[in-house]
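Colleague: Sharing a model prediction with you, sequence too.
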Amino acid sequence: MNNPTLTQYLLNQLAEHPEQKDLVLMMSELAVIGKIISQQTNKAGLTTITHSTNTTNVQGEDVKELDVIANDLCKNYLQQTGHFAAMASEEEETVVDMSKENPNASYIIAFDPLDGVSNINVNIAVGTIFSIYKKRKELPAGDEQQFLRKGSEQVIAGYIMYSTSTTLVFSFGNGVHEFTLDQGTGEFFLSREYITIPDTCKNYSVNQTYTKHYTERDNTFIAYLRDDIEASDRYVGSLIADIHRNLIQGGVFMYFANDTKEKGVYKPKLRMVYEAQPISFLVQQAGGTSTDGQINLLEKVPKSLHERTSLVTGNRKEIEQY
């Protein structure tokens, strides 16, 4: 195999950009987490890790054993790296302050330890999503305000997708790169460099079950994608799987707020800090764009740690029609 390993690639990056030393080290640590979680997900059908713990998280969602395993792994491992002063997890109600353990840390990290875990017992792709910012020196490390900032301020964003292969996709703000885990050697190898969303919007991804609960504007946009440009309806229902396909093939992913109770109140679902911001960062780096319907999501500042948002992301030309 002639493709460089992640380590080789990052060392080359470091030689060209010495100022990215911290980013290179953090990315190496995140890759280790991906390898460990990959091993756990590969056992999903043989153990009880996909079973419910009979508890709910701060989001009000059923917690699986694998949720707990992935969250604890991320939390414990990241604390030991020394890079992070604080972390925020979709599974944790408040910020985890790690400044006592890591007094010299200059970064904070937000993550969804295992997005889409409800799909894993039917062997659908799931993923770890991560977002890293520079720590604000004027604020205590554990202050929630550390994480309430524009997505454009991210220094690293990415995801690790656990599917037929384990794939690491990330950006330092200078392009999007994909690495695939070779299970035989235990190494990530470069599989795509400088990913660019194709000009043609081949797919659209939306849960059309809720069509009657979307706004007229949302349904008009779906009709435009389906009828006017004749994009194919491709919706897995696993955020990372849908986003990854559209990054590679071209497409628009939509998760609108919906009024399922038909009371005129439209409620979004996706988490701003843990899902929408890092995904939007990657999409923009690949030439696309993202919106909540009103504003570019990289320019939107969340008001709370677990704030939810609508997300329309993918091909720029099509989203400008929304």
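Modeller: Happy to help now that I have it.
Colleague: Could you use CA atoms for every contact and neighbour count after this?
Modeller: Noted.
Colleague: Not counting its neighbours along the chain, what's nearest the residue sitting nearest the centre point of the chain?
Modeller: Averaging the C-alpha coordinates of the chain gives a centre point, and the residue nearest to it by C-alpha atoms, centre = their mean is I129 (3.4 Å). What sits nearest to I129 in space, not counting adjacent residues and going by C-alpha to C-alpha, 6 or more residues apart in numbering, is Y159, at 4.3 Å.
Colleague: pretty sure that neighbour contacts F170?
Modeller: Yes: at 6.5 Å, Y159 and F170 qualify as touching, with contact defined as C-alpha atoms under 8 Å.
Colleague: who's more crowded, the two?
Modeller: Neighbours per residue (other C-alpha atoms under 10 Å) separate Y159 from F170, with Y159 holding more: 30 against 25.
Colleague: helices or strands up against the helix or strand hosting the residue nearest to I129?
Modeller: If you go by DSSP states H and E, Y159 is part of strand 156-162. Counting contacts by 3 or more C-alpha pairs under 8 Å, 6 or more residues apart in numbering; DSSP states H and E, strand 156-162 is packed against helix 21-41, strand 126-134, strand 166-171, helix 239-249, helix 277-285.
Colleague: here comes the other one, which I'd like you to weigh against the first:
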Amino acid sequence: MSHASSADQASPGTLESVMTLEQFILDRRERFPQSTGAFSRLLRDVSVAAKIINHNIRRAGILDVVGETGTVNVQDERQKKLDEIADRELERALRRGGECCLIGSEEQPDTIPLSPQGNFQERFAVFFDPLDGSSNTDVNASVGTIFSVYTLPEDVDEKASLDVTLRPGSEQVAAGYVAYGSSTMFVFTTGNGVNGFTLDPGIGEFLLTHPNLQIPEARAMYSINEADIEDFSPELRSFLKWLKTKDPETGHRIRARYIGSFVSDFHRNLLTGGLYMYPATVDHPKGKLRLMYEANPMAFLVEQAGGQASTGHQRILDLHPDNLHQRTPLFIGSSPLVEAAEAYLQGREEDIPDLP
């Protein structure tokens, strides 16, 4: 019996009713020959790092791993101890695994070659935000890890590696995130749908719990830091006013939920339907989220789940990056809500779609 059929036929709520992440990857390798052994091991390496990061987060209130390191990272942000731990564990897992030749991290100023003298045996480059929302760790709130995977051309060398990896998000071969909350979930796509795996701490395995995720179109939640509303454009303020208007037929309105961790807000909206916004502001005219390791991987994932991601004027996955830490405005989530945001921001209120 195949993995898929056994998962379908076993009774719910038992370990036999789900498959592990490694079993799932092996199953996909059988059905998608382009998924090489090296690529499968790369995803395994990311999942191993996620387990170690999760272990440290779970002990944050006991060990001395909360608070700041006393240094400022390349983003001019005060680095948290768990930022440093997560960054180190991801680099260590990818370096040890040997399937990755280049990494780029929010916590590092430049990309880091993992093969000496450009002698790359494998062709994968991984970009990541090791611990998104890390300021939440000091107050025991949810955080996450985001990752993006590209392949490198055969003729790339160490010096040219960054230039050739600065490509549109549409060329990603895999992307995903890990949400560390009441449970720990590993959610990813390889361009064939989105699947979510929940960590069972008893056996130390990620188990398939959310197969074939699709983001609902119904209006449910919107997420934005409205403390910055005075810095928003008039068009965006008009859009927010429209969002808060009750449906005249049902009396319902979309609700605001903002955790302050991109992964956590996105994950909730992926499951319930909704819109996450981090727009351009007076202080951040180019937006604040980073394109290569925050916006691009989530945009790839949400499109695979039936949603959309936009700057408000352009599809995120069509952007051509010019540096590792490039920033971008971001509107991401259920398609009707993203389209409505674009209509307002572009002065096309007459094109607002009917919301489910």
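Modeller: Thanks, I have it. Everything numeric here is computed off the predicted structure, so don't read it as measured data.
Colleague: Report the aligned residue range of the second structure for the strand holding Y159 of the first structure.
Modeller: Aligning strand 156-162 of the first structure against the second structure (TM-score structural alignment) gives residues 174-180.
Colleague: What residues in the first structure pair up with stretch 24-34 of the second structure?
Modeller: Under TM-score structural alignment, the alignment places stretch 24-34 of the second structure onto residues 9-19 of the first structure.
Colleague: Same question for that stretch: list its buried residues.
Modeller: Residues of stretch 9-19 of the first structure classed as buried by neighbour count (16 or more other C-alpha atoms under 10 Å): Y9, L10, L11, L14.
Colleague: Run the chain-centre distance for it.
Modeller: If you compare the mean C-alpha spot of stretch 9-19 of the first structure with that of the full chain, they lie 24 Å apart, counting by C-alpha atoms, centre = their mean, to the nearest Å.
Colleague: residues making contact with it?
Modeller: The contact list for stretch 9-19 of the first structure (C-alpha atoms under 8 Å, 6 or more residues apart in numbering) reads Q20, K21, V24, L190.
Colleague: Try it again at 10 Å.
Modeller: Around stretch 9-19 of the first structure, the neighbours that count as contacts under C-alpha atoms under 10 Å, 6 or more residues apart in numbering are 3-8, 20-25, 27-28, 179, 189-190.
Colleague: For those residues, I'd like a selection string for PyMOL - just the buried members, please.
Modeller: Selecting only the buried members of these in PyMOL, with burial defined as 16+ other C-alpha under 10 Å, works like this:
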select buried, resi 4+5+6+7+23+24+25+27+179+189+190
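Colleague: ok, which stretches of the stretch 201-322 of the first structure are strands?
Modeller: Per DSSP state E, counting those that start in this stretch, the stretch 201-322 of the first structure carries strands over the ranges 203-205, 232-233, 251-255, 270-271, 289-291, 308-309, 311-314.
Colleague: The alignment partner in the first structure of F127 of the second structure in helix, strand or coil?
Modeller: Alignment of F127 of the second structure against the first structure is given by TM-score structural alignment, with A110 as its counterpart. Classification of A110 of the first structure by DSSP: H, G, I helix; E, B strand; the rest coil places it in strand.
Colleague: gap between A110 of the first structure and T211 of the first structure?
Modeller: Plainly put, A110 of the first structure is 32 Å away from T211 of the first structure if you go by C-alpha to C-alpha, to the nearest Å.
Colleague: Right, I'll call it a day here.
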